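Colleague: This is the structure alone, sequence omitted:
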């Protein structure tokens, strides 16, 4: 619930659309939003993830979202490498946009 609330509250202001590239206008970027595939993904930097899970254990929150099918893991690791428009490949928490539907 807490991650969903964070996305609902900060979606457009804290996530840069991956397809449009880097934007310096996003202050305190939590991550990126990827709409290129069959489902929308919210890509959290580790710092954004800690903020979204404030008051909880970030690792436990990731495991709970993996178990619920909302987090796209890299095998059994909660973070996966993502290619970004700035040519970096950081490890990010990838949350399915379907989390907003439930």
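Modeller: Cool, the structure landed. What you are looking at is a predicted structure, and each value in this text was computed from that prediction instead of being measured. Numbers count the residues shown, from 1 in each chain.

Colleague: drop to CA atoms for contacts and neighbour counts, all remaining ones
Modeller: Will do.

Colleague: and the longest helix along the chain, what other elements does it pack with?
Modeller: Counting residues, the longest helix found in the chain (DSSP state H) is helix 2-14. For helix 2-14, the elements it packs on are helix 46-52, judged by 3 or more C-alpha pairs under 8 Å, 6 or more residues apart in numbering; DSSP states H and E.

Colleague: list the contacts for residue 71?
Modeller: 62, 65, 78, 93, 94, 95, 96 (C-alpha atoms under 8 Å, 6 or more residues apart in numbering).

Colleague: Tell me where the longest strand sits in the chain.
Modeller: In the chain, taking DSSP state E as the definition, the longest strand is strand 91-96.

Colleague: what's the angle from it to helix 2-14?
Modeller: For strand 91-96 against helix 2-14, the angle between stretch directions is 100 degrees (axes from the mean of the first three to the mean of the last three C-alpha atoms, to 10 degrees).

Colleague: hang on, the earlier thing: buried sites along the longest helix of the chain?
Modeller: Within helix 2-14, the residues scored as buried using 16 or more other C-alpha atoms under 10 Å are 3, 4, 6, 7, 11, 14.

Colleague: What of stretch 88-97?
Modeller: For stretch 88-97, using 16+ other C-alpha under 10 Å, the buried residues are 91, 92, 93, 94, 95, 96, 97.

Colleague: Make TSV from those and add distance to residue 40 to it.
Modeller: Putting the buried residues of stretch 88-97 into TSV (distance: C-alpha to C-alpha, whole Å) gives the following:
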residue	distance to residue 40
91	18
92	15
93	13
94	10
95	9
96	6
97	5
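
Colleague: contacting residues around the nearest residue to residue 82 once chain neighbours are set aside?
Modeller: If the residues on either side of it in the chain are set aside, residue 82 comes closest to residue 89, at 5.1 Å by C-alpha to C-alpha, 6 or more residues apart in numbering. Residues in contact with residue 89, defined by C-alpha under 8 Å, 6+ apart, are 81, 82, 83.

Colleague: try this one next to it:
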């Protein structure tokens, strides 16, 4: 049987009793839970691990601690420490598949942003020198041209949030793009600019560098 089949057949046997035990002992176990969560996370995640790895480690820690509490309450038939050990094995298997150095979310963000420019870089951006071109439909922003002839893209903030950040937290996307040098910060250090564009005004935009076309 697959994991999905087992999960659909065997579930809920001790869940309600576990909840009753936890509620009945909530005053005495709060600090224990906090300490155990920190203990588990520290045992599997190296210092300096990426944000995603730490978030996943904390989720495994919740499972490990819940299992240890169930064992403590006599609900599992397991030996003390078995839940911790099993969760550690599962986390390390995930980590081996994920990769210790890379951050999959970061790579997915970069790929999504690059794909946006590959798809729309030639059709949805107005030239800042001649804006309000009627042929530019569903405008995503503006572009200027640098000394080497490369387009410097400026993406409107709402388009950035709704399209480039689709499926991700916009603050996280900004952090990733800034770290990679894909976004050019304004002189005051903010991630957005307010250029004066003739016939448009001073829209707030995210200004991208030519690193969007670089390697992974």
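Modeller: Sure thing, it's come through. Being a predicted model, the structure only gives us computed values, none of them experimental.

Colleague: Got a TM-score for the pair?
Modeller: The TM-score (TM-score structural alignment, normalised by the length of the first structure) is 0.86; 102 aligned residues with a C-alpha RMSD of 1.8 Å.

Colleague: still on that earlier bit, and the residue nearest to residue 82 of the first structure, how far from residue 102 of the first structure?
Modeller: For residue 89 of the first structure, the distance to residue 102 of the first structure equals 30 Å [C-alpha to C-alpha, to the nearest Å].

Colleague: what helix or strand is residue 155 of the second structure on?
Modeller: Element membership of residue 155 of the second structure [criterion: DSSP states H and E] is strand 151-156.

Colleague: Mind reading off the mean deviation between that strand and the first structure?
Modeller: In the superposition against the first structure, strand 151-156 of the second structure averages 1.1 Å from its aligned positions (mean C-alpha distance after the TM-score superposition for the first structure).

Colleague: Buried residues of that strand, list them for me.
Modeller: Buried residues in strand 151-156 of the second structure (16+ other C-alpha under 10 Å): 151, 153, 154, 155, 156.

Colleague: quick one: residue 14 of the first structure and residue 26 touch, right?
Modeller: Yes - between residue 14 of the first structure and residue 26 there is a contact at 6.1 Å, judged by C-alpha atoms under 8 Å.

Colleague: one step back: next, format the buried residues of strand 151-156 of the second structure as CSV and append distance to residue 58 of the second structure.
Modeller: Shown next, in CSV, are these (distance: C-alpha to C-alpha, whole Å):
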residue, distance to residue 58 of the second structure
151, 43
153, 38
154, 38
155, 35
156, 36
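
Colleague: Can you show me the strands along the second structure?
Modeller: Counting by DSSP E, the strands of the second structure are 125-127, 141-145, 151-156, 192-193, 205-207.

Colleague: Provide the aligned range in the first structure for the fourth one.
Modeller: Right, the one you point to is strand 192-193 of the second structure. Mapping strand 192-193 of the second structure onto the first structure (TM-score structural alignment) gives residues 79-80.

Colleague: can you tell me the mean distance of that stretch from the second structure after alignment?
Modeller: Using mean C-alpha distance after the TM-score superposition for the first structure, the mean distance for stretch 79-80 of the first structure is 0.9 Å.

Colleague: Repeat that for stretch 59-67 of the first structure.
Modeller: Mean deviation for stretch 59-67 of the first structure: 1.1 Å (mean C-alpha distance after the TM-score superposition for the first structure).

Colleague: Could you measure from residue 58 of the first structure over to residue 65 of the first structure?
Modeller: Computed as C-alpha to C-alpha, the residue 58 of the first structure to residue 65 of the first structure distance reads 11 Å.

Colleague: more crowded one of the two?
Modeller: Shown here are residue 58 of the first structure and residue 65; by other C-alpha atoms under 10 Å, residue 65 has more neighbours (20 against 16).

Colleague: Could you check which residue of the second structure pairs with that one?
Modeller: So, by TM-score structural alignment, residue 65 of the first structure is matched to residue 177.

Colleague: What number of residues are in the vicinity of residue 160 of the second structure?
Modeller: Residue 160 of the second structure: 20 surrounding residues under other C-alpha under 10 Å.

Colleague: Which residue is the nearest non-sequential neighbour of it?
Modeller: Leaving aside its sequence neighbours, residue 160 of the second structure sits nearest to residue 206 (C-alpha to C-alpha, 6+ apart; 7.7 Å).
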